[in-house]
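Engineer: the following comprises the amino acid sequence and a computationally predicted model.
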Amino acid sequence: MNKPILVLGICLSSLMSCGHEDQVPQKVLTAFHQKFPQAKDVEWELEKEDDMEWEAEFNVNDMEYSANFDPEGTWHETEHDIKFHEIPPIVISTIQHDFADSDFKKAEISETPKGQFYEIELIQGETEIELTLNDKGEITYKVTTLEEEEYEN
């Protein structure tokens, strides 16, 4: 494929998936502004893999968040990054017990209508482990993948 055409295609694809506030359904905007009245620097994206959910990325008190809503304005999830020391001791205990030979990579808090969850990424050798744990330290989701290698040109 011709390089300029490829670049144009990527740009157009990005524009179609990125929504400005005037492209977001009014029910979604209303629900978002009610739930996050202090949100600043809001950017919208249509998440096609999740049944057409709208995702807002925004800041509150200098912290970055993302929140997902369905087209009817029903809130599904809010996430934000946390540091290792912000993870509850019971969750850390499970990680240390079950994945003692792994290194911590990243953590997020995920708030949903079903409760609060901790999404943890670990590295174990060449394997990346993604975990979701509830506030009791129980693993509710686990997936392992080979870590992607970085290549230099």
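Structural biologist: All right, it came through fine. All values reported here derive from a predicted model rather than from experimental measurement.
Engineer: only C-alpha atoms from now on, for both contacts and neighbour counts.
Structural biologist: Noted.
Engineer: which helix or strand contains the spatially most central residue of the chain?
Structural biologist: Centroid-nearest residue in the chain, with CA atoms, centre = their mean: Glu79, separated by 5.7 Å. Per DSSP states H and E: Glu79 is located in strand 75-82.
Engineer: report the distance from the helix or strand that that strand is followed by to the chain centre.
Structural biologist: Where DSSP H and E defines the elements, the next helix or strand beyond strand 75-82 is helix 89-98. Distance of helix 89-98 from the chain centroid (CA atoms, centre = their mean, to the nearest Å) equals 22 Å.
Engineer: following element in sequence after helix 89-98, please.
Structural biologist: Following helix 89-98 toward the C-terminus (DSSP H and E): strand 103-112.
Engineer: now do that next one against helix 89-98, angle only.
Structural biologist: On the basis of axes from the mean of the first three to the mean of the last three CA atoms, to 10 degrees, strand 103-112 is oriented at 140 degrees to helix 89-98.
Engineer: got another one to weigh against that:
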Amino acid sequence: MKNTFLIGAFVLALFANTAMAQDLNKSQVPSVIVNNFQKSFPKAYDVEWELDGENYKVEFETGLLGADHDVWYNKTGALVRHKEEISKSDLPRKVLAKISADFGSYRVDDVKKITESGKVTYTLELKSISEDWKVAFDKEGTVLSKIAD
């Protein structure tokens, strides 16, 4: 019952976040934000801007394989959150060790590195024949959340 509630709350929060976002043209984004973005991510391509609540969100890709990024800037142009697609091999050793110890038979998928307020977390999907999990770890390999998927 508790897991069902948590999943429902997560889905509702995801939907509410999506419903609030408003697509923008680059010309509608304050120049301080565009300039900071271009300085931080000069090789970004396939760039899309949104107004997400009070923050400006930019979705883009980098690299030869097109790694996905989502970055949020506040109104003053400060980067407040960065979510980036990474490979399993880019996870910290302690996270990999925890996955191996506790989820050895699971396949790792959809790995993301999230940096917010100087704190880094890693989210990923762990899949087996019988169950799937969305799990968040800190850099030390501590499980921060585990939700049935």
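Structural biologist: Here it is on my side, so go on. Model, not experiment: these values are computed from the prediction.
Engineer: TM-score for the pair, please.
Structural biologist: Once superposed, chain against chain, the TM-score is 0.69 (TM-score structural alignment, normalised by the length of the second structure); 129 aligned residues with a CA RMSD of 2.7 Å.
Engineer: so what's the equivalent of Leu79 of the second structure over in the first structure closest to, chain neighbours aside?
Structural biologist: Counting by TM-score structural alignment, Leu79 of the second structure corresponds to Trp75 in the first structure. Excluding its sequence neighbours, the residue lying closest to Trp75 of the first structure (CA to CA, 6 or more residues apart in numbering) is Phe69, at 4.4 Å.
Engineer: residues near the one you found, how many?
Structural biologist: 23 (other CA atoms under 10 Å).
Engineer: circling back: next up, the contacts around the match of Leu79 of the second structure.
Structural biologist: Each residue near Trp75 of the first structure by CA atoms under 8 Å, 6 or more residues apart in numbering is listed here: Ala31, Phe32, Ala67, Asn68, Phe69.
Engineer: still touching in the second structure? Go through those residues.
Structural biologist: Among the contacts of Trp75 of the first structure, the ones still in contact in the second structure (both residues aligned by TM-score structural alignment, their matches' CA atoms under 8 Å) are Ala67, Asn68, Phe69.
Engineer: Pro71 of the first structure sits in which helix or strand?
Structural biologist: Assessed by DSSP H and E, Pro71 of the first structure sits outside every helix and strand.
Engineer: my read is that it contacts Thr30, right?
Structural biologist: No: with contacts counted by CA atoms under 8 Å, Pro71 of the first structure stays clear of Thr30, the gap being 11.4 Å.
Engineer: look at these two and report which has more neighbours.
Structural biologist: Between Pro71 of the first structure and Thr30, counted using other CA under 10 Å, the more crowded position is Pro71 (18 against 12).
Engineer: distance of Phe36 of the first structure relative to Glu45 of the first structure?
Structural biologist: Using CA to CA, to the nearest Å, Phe36 of the first structure is found at 17 Å from Glu45 of the first structure.
Engineer: neighbour-wise, which of the two wins?
Structural biologist: Higher neighbour count among Phe36 of the first structure and Glu45: Glu45, with 22 against 14, using other CA under 10 Å.
Engineer: neighbours around the nearest residue to that one once chain neighbours are set aside, how many?
Structural biologist: Excluding the flanking residues, the one nearest Glu45 of the first structure by CA to CA, 6+ apart is Cys18, at 4.5 Å. As a burial measure, Cys18 of the first structure scores 17 neighbours (other CA under 10 Å).
Engineer: alignment lookup: Cys18 of the first structure to the second structure.
Structural biologist: Match for Cys18 of the first structure (TM-score structural alignment): Asp23.
Engineer: before we move on, which element is that match in?
Structural biologist: strand 22-24.
Engineer: residues in contact with that strand?
Structural biologist: So strand 22-24 of the second structure is in contact with Glu48, Trp49, Glu50, Leu51, Asp52, going by CA under 8 Å, 6+ apart.
Engineer: which residues touch the third one?
Structural biologist: If I follow you right, that is Glu50 of the second structure. Glu50 of the second structure neighbours (CA under 8 Å, 6+ apart): Ala21, Gln22, Asp23, Leu24, Tyr56, Lys57, Val58.
Engineer: host element of the residue lying closest to the last one once chain neighbours are set aside?
Structural biologist: Nearest non-adjacent residue to Val58 of the second structure, counting by CA to CA, 6+ apart: Trp49, 4.5 Å away. In this assignment (DSSP H and E), Trp49 of the second structure forms part of strand 45-52.
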